[in-house]
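Visitor: I would like to see how this sequence folds:
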Amino acid sequence: MSVPVPRQREALTPQARPVALSDGGLTLLVIEDDPVGSLSVPELLDADGNRVRIRTARNLTEATRLLTDDVQCILLDLALPGPGRGSGDALDALRQVLRLAPAHAVLALTSEGDAERAAEAVRVGAQDYLFRDELNGRVLSRAIRYAVERKRADLAQRQLTESRLRAQENARLERGLLPTPLLQGSDLRFAARYRPGRSRALLGGDFYDTVRTPDGTVHAMIGDVCGHGPDEAALGVELRIAWRALTFAGLCGDQLLGTLQQVLEHERADDEIFATVCTVDIAPDGRRAGVCLAGHPSPLAVRAGQPPRVLPYEDSCGPALGLLPKARWPRRQVELGAAWSLMMYTDGLIEGRVGAGSRQRLGQDGMVDIVARQLAAGLGGEELLDAMVTEVRSLNGGELTDDLAVLLLDRG
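Guide: Presented below is the predicted three-dimensional model:
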């Protein structure tokens, strides 16, 4: 049984997003330039026996109005003229439809004597082609189902490819963000953890590094570029690499941070971007350390026989890099003793919530309590960091919104 193609002229909002089958079955949008409406589409049933709904449009303007979320497939008459009338415009209408509906399955309709143009339509992007003289219910039903499923497979493959490319790019960036520490010859133990915020895959503005210079001094740093995009992540990598080079060149403390600020000012994409940094230099005998803070949280220290506590920051804190020209960053000398642990972290660790729906932040006091409990349970090093990050996430009710980086150095 054949039924005339129904004419629908209500104004509808166009959509060009990924499509899915609705519970009520398939909807087919027919675009054909037949002034007398003689084109008939057979009555169709989908795979579940539901009747296929049919809409029609005489031109692309009308098709734009009728392309709604419930449309899964488009049947385009290749005789429909494009914007031009020359011989080179034979497939312009198809190209416009593919741009208009990139996530929809498209079938090309043509005459049997125009097989070459039909094959070209598939090469341009249509899922399949049909000859007008063979337009019956069995052929069209099968073609629609095939086109919809093929389009789904194509989109899934494209998304998979894009996901793999993003993963490769993120892995390369992660290697820059998470360097291998250079501690050959040192008796210090090193551990670190990095977790990006929940909406940013591997990208983040946190960075850290640890190296040992030829004189035996161990230098460590951790920092956080404001913002969370790839530009901020790339800037973090640049600052980390610059810090390592400047450290091996013999710079330390205020001189090093001043030079890092110059690097940031030159490389940042916007004058509003700044970075917080904490640097620590541990003497060759391992018993003393110098601390400099550029707007960054102060490290947490655990000395033998003493509870963990955050190091005082009043005498060692200057502004974040990039905020004030010609700023100064004082260096505070800290006595560590024979056995100790020093934990450096970004604010993502302490800005999580302390309960689902709670507005209260964990803060440094909450972090100290967590570390004290983990130490009392006999944890240290990698296990301590794993347990701490797990508890922080649990208190927050899931992934943290900000990036998190933690660096732990142990002696004794």
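
Visitor: Every contact and neighbour count from this point should use C-alpha atoms.
Guide: Fine.

Visitor: Tell me which residue lies nearest the centroid of the chain.
Guide: The residue lying closest to the centre of the chain (C-alpha atoms, centre = their mean) is Arg200, at 3.7 Å.

Visitor: so it is in which element?
Guide: For Arg200, there is no helix or strand it lies in under DSSP states H and E.

Visitor: I'd say it and His228 touch.
Guide: Yes: taking contacts as C-alpha atoms under 8 Å, Arg200 lies within contact range of His228: 7.4 Å.

Visitor: can you pull the contacts of the residue nearest to the centre of the chain?
Guide: His228, Gly229 (C-alpha atoms under 8 Å, 6 or more residues apart in numbering).

Visitor: any idea how far Ala405 is from it?
Guide: As judged by C-alpha to C-alpha, to the nearest Å, Arg200 and Ala405 stand 14 Å apart.

Visitor: Gly305 too?
Guide: Taking C-alpha to C-alpha, one finds Gly305 at 27 Å from Ala405.

Visitor: So which of the two has more stuff around it?
Guide: A count of neighbours by other C-alpha atoms under 10 Å puts Ala405 above the other of Gly305 and Ala405, at 26 against 8.

Visitor: Does that one touch Met343 like I think?
Guide: No: using C-alpha under 8 Å, Ala405 is not in contact with Met343; the gap is 10.5 Å.

Visitor: Can you show me the strands along the stretch 201-350 of the chain?
Guide: Applying DSSP state E, counting those that start in this stretch to the stretch 201-350 of the chain gives strands spanning 206-212, 218-225, 275-282, 288-294, 300-303, 309-310, 317-318, 332-335, 340-345.

Visitor: so which of these gets nearest Gln96?
Guide: Minimum separation from Gln96 across the strands of the stretch 201-350 of the chain (C-alpha to C-alpha) falls at strand 218-225, 43.2 Å.

Visitor: one more to line up against the first:
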Amino acid sequence: MPVPVPRQAEPPVVLPDGGLTLLVIEDDPGGSLSCPDMADMSGTAGTPVRIRTARNLTEAERLLTDDVQCILLDLALPATDHPSGRPAGEPERAAGPEGSEGPDELATLRRVLRLAPHHAVLALTAEADAERAAEAVRVGAQDYLFRDELDGRVLSRAIRYAVERKRADFAQRQLTETRLLAQENARLERGLLPHPLLAGSDLRFAARYRPGRSRALLGGDFYDTVRTPDGTVHAMIGDVCGHGPDEAALGVELRIAWRALTLAGLCGDELLATLQEVLEHERADEEIFATLCTADIAPDGRSAAVCLAGHPAPLLVRPGEAPVLLPQDDGGPALGLLPDARWPHREVELGEAWSLLMYTDGLVEGRIGEGTRRLGQEGMIELMTRQVKEGLHGEELLEAAVSEVQALNGGELTDDLAVVLLDRG
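Guide: Next up is the predicted model:
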């Protein structure tokens, strides 16, 4: 009967005494493996090698428990007990192109490899079958042994070599799969990061984004900037509460929805109410909410309509003036908190030359030193004032600001961080 495909997901266990268990699959009860010196082998470190014997694959399946690390298979063993030499119900193999194709000489080995994909397998054959032994290794066995040269010392060494090679192969395969998965995730996450649409605008754009999750590229923070056909530049930054992959996915959905709605011409309460509806449909928990800050900069670049939905106010920097926070006392609630919320827009005069810094709370909630004191908005203003006086702007200003915030925190920030800088003049 056919040998079923195993349901194993993990490699064999390591025995407490460091010993190894060998499952011998052969149908010759008088073969060389029945000699007394094979039954009481010990490895070079004095640890035992235990031997179990199966006469066919059905019996081998029953004896293949988690404490078996290695299998020694006699390649002369039939793949099945069926008289025809093939599993019941399996049709006879068709002849090859020249009518010469016969039974698969390594069918037994292939079935054992399917039965025990995580076990080391040694192929046993006669010295006259060296070619088939080499082919067994190419198919998936860790090594081959000649029956006429076999003794306890040779077998013990071969078993340990095969087990270690299988473990190394398994570890390498896991490492490769992990690396490929990480690369694929990185490509996916990079594709989900925004690409600002500012063609035709004289505004300069810079951004920094760092997720709080280890080895991630996306967090719950999100931002975007687009220019509509009327010349208005729309900028946005937001923060989904929480730090897991669900929050990161929701942040991406909100950003894409904001861009689509903005390009479709929605604005004001209609835009934010629709975003809130998206959040309510997509969030995993009713307690999930998102803060948001939007700035619609007029085509002439001299003014903006700023809206706050539970989000920190932007920082405005003008040449020759100290950086100041825009008013925050007339903002609306975060998205997802109130069903019939309204979000007032405040008109802000920007002037001829200016820089507007939009950020998430990851920038201001980092610690200062080893205590519990936080940087806060006042600390951020002091930090930005000093760096602006040093002549920094654009990418250099953002990089210096984020680096100093991390240095004050004593290392990587645990919260997601997003910073967007738009400037003119």
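
Visitor: what's the TM-score for these two chains?
Guide: TM-score of the superposed chains, computed with TM-score structural alignment, normalised by the length of structure 1, equals 0.75; 372 aligned residues with a C-alpha RMSD of 3.9 Å.

Visitor: Now render the strands of the stretch 201-350 of structure 1 as a markdown table, adding mean neighbour count and distance to Ser141 of structure 1.
Guide: Output for those, formatted as a markdown table (neighbours: other C-alpha atoms under 10 Å; distance: least, C-alpha to C-alpha, whole Å):
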| stretch | mean neighbour count | distance to Ser141 of structure 1 |
| --- | --- | --- |
| strand 206-212 | 26 | 54 |
| strand 218-225 | 26 | 56 |
| strand 275-282 | 25 | 60 |
| strand 288-294 | 23 | 67 |
| strand 300-303 | 20 | 68 |
| strand 309-310 | 18 | 71 |
| strand 317-318 | 22 | 71 |
| strand 332-335 | 16 | 78 |
| strand 340-345 | 22 | 61 |
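
Visitor: any chance of those in TSV, plus distance to Gln374 of structure 1?
Guide: Converted to TSV, the strands of the stretch 201-350 of structure 1 look like this (distance: least, C-alpha to C-alpha, whole Å):
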stretch	distance to Gln374 of structure 1
strand 206-212	23
strand 218-225	23
strand 275-282	24
strand 288-294	24
strand 300-303	12
strand 309-310	14
strand 317-318	28
strand 332-335	24
strand 340-345	13
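
Visitor: Of all the ones you listed, which one comes closest to Asp386 of structure 1?
Guide: Using C-alpha to C-alpha, the strands of the stretch 201-350 of structure 1 put strand 340-345 closest to Asp386 of structure 1, at 13.3 Å.

Visitor: Identify the residue spatially nearest to the aligned partner of Leu192 of structure 2 in structure 1, adjacent ones excluded.
Guide: Mapped onto structure 1 by TM-score structural alignment, Leu192 of structure 2 lines up with Gly176. Of all residues not flanking Gly176 of structure 1 in the chain, Val237 sits nearest, at 5.8 Å (C-alpha to C-alpha, 6 or more residues apart in numbering).

Visitor: Let me see the contact set for the one you found.
Guide: By C-alpha under 8 Å, 6+ apart, the residues touching Val237 of structure 1 are Gly176, Leu177, Phe207.

Visitor: Aligned to Glu396 of structure 2, what sits in structure 1?
Guide: Match for Glu396 of structure 2 (TM-score structural alignment): Glu383.

Visitor: To what extent is its match buried, counted in neighbours?
Guide: 12.

Visitor: Any buried residues in the helix or strand encompassing it, and which?
Guide: Secondary structure from DSSP H and E places Glu383 of structure 1 in helix 381-396. Buried residues in helix 381-396 of structure 1, counted by 16 or more other C-alpha atoms under 10 Å: Gly381, Leu384, Leu385, Met388, Val389, Val392, Arg393, Ser394, Leu395, Asn396.

Visitor: Return the distance of the next helix or strand after it from the chain's centre.
Guide: Sequence-wise, the next helix or strand downstream of helix 381-396 of structure 1 (DSSP H and E) is strand 404-411. Relative to its chain's centre, strand 404-411 of structure 1 lies at 25 Å (C-alpha atoms, centre = their mean, to the nearest Å).

Visitor: Stretch 192-212 of structure 1 now?
Guide: The answer for stretch 192-212 of structure 1 is 13 Å, by C-alpha atoms, centre = their mean.

Visitor: can you tell me the distance between the two ends of that stretch?
Guide: So stretch 192-212 of structure 1: terminal residues 16 Å apart, C-alpha to C-alpha.
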